[in-house]
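S.K.: Here is a sequence with its predicted model. Questions after.
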Amino acid sequence: MDSALNSGDTAWILTASALVLLMTPGLAFFYGGMVRGKSVLNMMMMSFGAMGVVGVVWVLWGYPMAFGTDVGGLFGNPFDGFGLGNLLAEDPEATLPSMAFVGFQATFAIITVALISGAIADRARFGSWLVFAGVWVTLVYFPVAHWVWASDGWIFKYGAIDFAGGTVVHINAGVAGLVLAILLGKRKGFAKEPMRPHNLPFVMLGAGLLWFGWFGFNAGSALAANNSASVVWVNTLVATCAAMLAWLLTEKLRDGSATSLGAASGVVAGLVAITPSCSAVSPIGAIVVGVVAGVLCALAVGLKYRFGYDDSLDVVGVHLVGGLTGTVLIGFLATADAPAGVDGLLYGGGASQLVIQVVSALAVVAFSFVMTMIIGFVIRATMGFRVSEEAEVGGIDLAVHGETAYENIAQGSVIKEVRS
């Protein structure tokens, strides 16, 4: 039988997969530059650790849980193709190899877990973080991915639009980050002493790598080299540009300066918000999404001081708020002329899609909150989740990893954590 494989689509998805995988090292630079010099390696290692754990788990049981045989609309059967041995042979009727889709979706699971780490910078045990990564991705990420993207998932059948992960990735990770920030407690000196980014060029480099990789994240989610991918590509570009400008303007009016940290943060806020909506809005709608997200996220990063939770690197302010913004705005700004083919409230479609978007977002918020709280409590009670005060103050890089990023930091004896 002749193969139906589309080599152009396959090449694009493999390329997009590599782009999305690059986002996690990019996130490591972004987060690493934002922390103090004594903890930069630990911060970057949390992203790389997520790559290791989630990559293995995804192949063993993650892909079947997300996209395998449905179990009540809640998750896939993890034993349905355990280890992916059933996907090695080519399907002559498929236009895209199964393994190309497997690889593409693996990169989404990896970066979702890595995103959470920014909320607990400077104070988490590395070993506990790795355990959390494996358990959380299994019990929280895989089921939510099934809900939203598998054809039998309840949110998919409900009609919610989430093209590339506003609920699955950003709302999910943002809520988990909030829960862990509360469970681990505040850093020593939070809101009392300056905790400025130690390397803003790292932050800018990381933001640039994230923006570059995000074109694979969003446009790759079309799963073909087609018109949908092209529309999504342009929407991703323009929303991000608008969000960066909106953040900088907000910062200028509020603080008197438009900063490089604000530019980098605005870029990420725009990328987050356009992720669920990039197939549903026009380029003008994408600009509106970017502007709203840039302003709201710039304001939201200050909520941690008002409410007293130490979200170290603003996972809540950027990913939770940005993900909610992009998901809900679909209900207002969606246009049937876009690839998703749905009209929102402002395009004469009524409020039905808006209700669907809100209900779906709130369901993910509730599920992620409860499950992350349970997982975090168990890890904290059994193996401990936070490093000692001595290690935190002296430098978590030395205490946990036995090394430092810079020779002039914490010269002398190494403080070793008994359980890292």
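M.R.: On my side now, so go ahead. Numbering: from 1, shown residues only.

S.K.: only C-alpha atoms for contact and neighbour calcs from this point on.
M.R.: Fine.

S.K.: Strands along the stretch 51-200 of the chain, start to end?
M.R.: 70-71, 75-76 (DSSP state E, counting those that start in this stretch).

S.K.: and these as a markdown table, adding mean neighbour count?
M.R.: Converted to a markdown table, the strands of the stretch 51-200 of the chain look like this (neighbours: other CA atoms under 10 Å):
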| stretch | mean neighbour count |
| --- | --- |
| strand 70-71 | 18 |
| strand 75-76 | 26 |
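
S.K.: For the stretch 151-300 of the chain, which segments count as helices?
M.R.: For the stretch 151-300 of the chain, the helices defined by DSSP state H, counting those that start in this stretch cover 154-158, 172-184, 200-219, 227-255, 260-277, 283-300.

S.K.: next up, a second structure to put side by side with the first:
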Amino acid sequence: MDTGSISWGITATALVLLMTPGVAFFYGGLVKATSVVSMMMLSIGALALVGVLWILVGASMSIVDSPGDFVGDPFADFALTSSAGGANANADLLGAAYGATFAIISVSLISGAIADRARFSSWMGFAGLWALVVYFPVAAWVWGGGWIQHLGEFLYGEHTAVEVIDYAGGTAVHINAGAAALALTLVLGKRHDFGRRSSRPHNVPLVLLGASLLWFGWIGFNAGAEWLNGLAGVGLIVTNTIGAASAAIIGWLLVERGKGGKPTAVGSASGAVSGLVAITPACADLTPGWSLLLGLLTGMVCSFAVEMKFRLGFDDTLDVVGIHLVGGLAGTLFLGFFATGTGLAFGGDIRQLVLQAIAGGAVLVYSFTLTWVIGVVIEKTVGFRLAAAQEAAGIDSHVHGESAYALDDGSPGTSSSAPIDTLES
């Protein structure tokens, strides 16, 4: 493989890895001032644990020998030993590293749904189990030769030109994580102060910083795999990624204004992320104009969707369901209508939409069910949720012994809680 492609593969891997700290900043700004460290540590913990698991067994589990296999053999290339000693070690190991960043951020995304009330140790146990029994198998289905990748052949014959489209993770990442987030919100229940007031972000600049890092890293997230294709489609993918996110901001802000509110910075950040989520599966299979439409519609739909938690009574703290599950479904189904060559708007038939719906629905049901089981087992055994008094006192000091905003009050060895109290008031 030429050095230019290898260089882009390294760059894209670094970009996607940066997205997990981006999630940490994005989520950290949205929570209470007394939960910032805890919130960020859920992402950093996922980065550490899932990164190790991916190298040990995840890379092997995400590749199957035949479409009928549920998951790959975890010991087929344990700790990537065979890859490291192979003739194509450079490309194989870089591919594994790139895949690791997807696994890491998929787990990290879920954490936003249970902010302000989850035990760190229990979260780490959940993160490891979810990666092993949910993410690694789903990655094999979608990208590793599994049944979703071959669904078109199963339904329409081996010579069909129609197949499930998920270029960068609408099903494997966003529907997967969003469905898991919904399940965990039901297992852990609502915060004691659940309501619109408790959902106000404590640090808007931190939210914007996180969203900016996510958008920056998303170029590698969507266009990174082009290092395997000689960068043939990188221009289209990058253009669509920028366009969809930009249009989604406009859609979100239009809804905010239409509901009688004001255009907000948090709404802009959330709109951008929703557009990025939606374009993820579709980035290589839409023309730029259709990407703009997808972004605009998704920004509007997700803006309405995040309000549903107050009407339906489930406490998705940081709107993982409203942005990632809904946005992932929007982008996945949109392809059934507007995918270049196979969508209904381009002379195609219903087959593309059927494939997209089956793939998205299957991942949603599988992830939700397994996540609910894992969450219930953890809650009933070691406990997943903090005690009410610990939630009220502040998770950061109780769980991590740190404060995001500890300022010296002049006394040796002490720190003042006044800045935190002020921020919370």
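M.R.: Structure's in. What do you need? This structure is a prediction, so every number in the text was calculated from the model and none was measured.

S.K.: tm score of chain vs chain?
M.R.: The TM-score (TM-score structural alignment, normalised by the length of structure 1) is 0.92; 399 aligned residues with a CA RMSD of 1.5 Å.

S.K.: Pick the most deeply packed of the helices of the stretch 151-300 of structure 1.
M.R.: Among the helices of the stretch 151-300 of structure 1, the stretch with the highest mean neighbour count (mean count of other CA atoms under 10 Å) is helix 260-277, at a mean of 29.

S.K.: can you name the residues of structure 2 that that helix overlays?
M.R.: Helix 260-277 of structure 1 lines up with residues 265-282 of structure 2 when matched by TM-score structural alignment.

S.K.: quick check, distance from that stretch to the centre of its chain.
M.R.: 11 Å (CA atoms, centre = their mean, to the nearest Å).

S.K.: picking up where we left off before, between the helices of the stretch 151-300 of structure 1, which one is closest to Gly103 of structure 1.
M.R.: Nearest to Gly103 of structure 1, of all the helices of the stretch 151-300 of structure 1, is helix 200-219, at 12.3 Å by CA to CA.

S.K.: Provide a list of residues in contact with the aligned residue in structure 1 for Leu296 of structure 2.
M.R.: The alignment partner of Leu296 of structure 2 in structure 1, by TM-score structural alignment, is Val291. Neighbouring residues of Val291 of structure 1 by CA atoms under 8 Å, 6 or more residues apart in numbering: Ala239, Ala242, Ala243, Leu245, Ala246, Trp247, Gly270.

S.K.: Ala399 of structure 1 -> structure 2?
M.R.: Checking with TM-score structural alignment, Ala399 of structure 1 has His398 as its match.

S.K.: Now do that match: how many residues are near it, please.
M.R.: Other residues lying near His398 of structure 2 total 15 when counted by other CA atoms under 10 Å.

S.K.: before we move on, what about Val378 of structure 1?
M.R.: So Val378 of structure 1, with other CA under 10 Å, has 14 neighbours.

S.K.: how close does it get to Leu180 of structure 1?
M.R.: 12 Å (CA to CA, to the nearest Å).

S.K.: ok, the residue mapped onto Ile55 of structure 2 from structure 1 - contacts?
M.R.: Superposed on structure 1 with TM-score structural alignment, Ile55 of structure 2 falls opposite Val59. Neighbouring residues of Val59 of structure 1 by CA under 8 Å, 6+ apart: Phe82, Gly83, Leu84.

S.K.: give me that answer again for 7 Å
M.R.: By CA atoms under 7 Å, 6 or more residues apart in numbering, Val59 of structure 1 lies in contact with Gly83, Leu84.

S.K.: Tell me which of the helices of the stretch 151-300 of structure 1 approaches Phe67 of structure 1 most closely.
M.R.: Using CA to CA, the helices of the stretch 151-300 of structure 1 put helix 154-158 closest to Phe67 of structure 1, at 12.3 Å.
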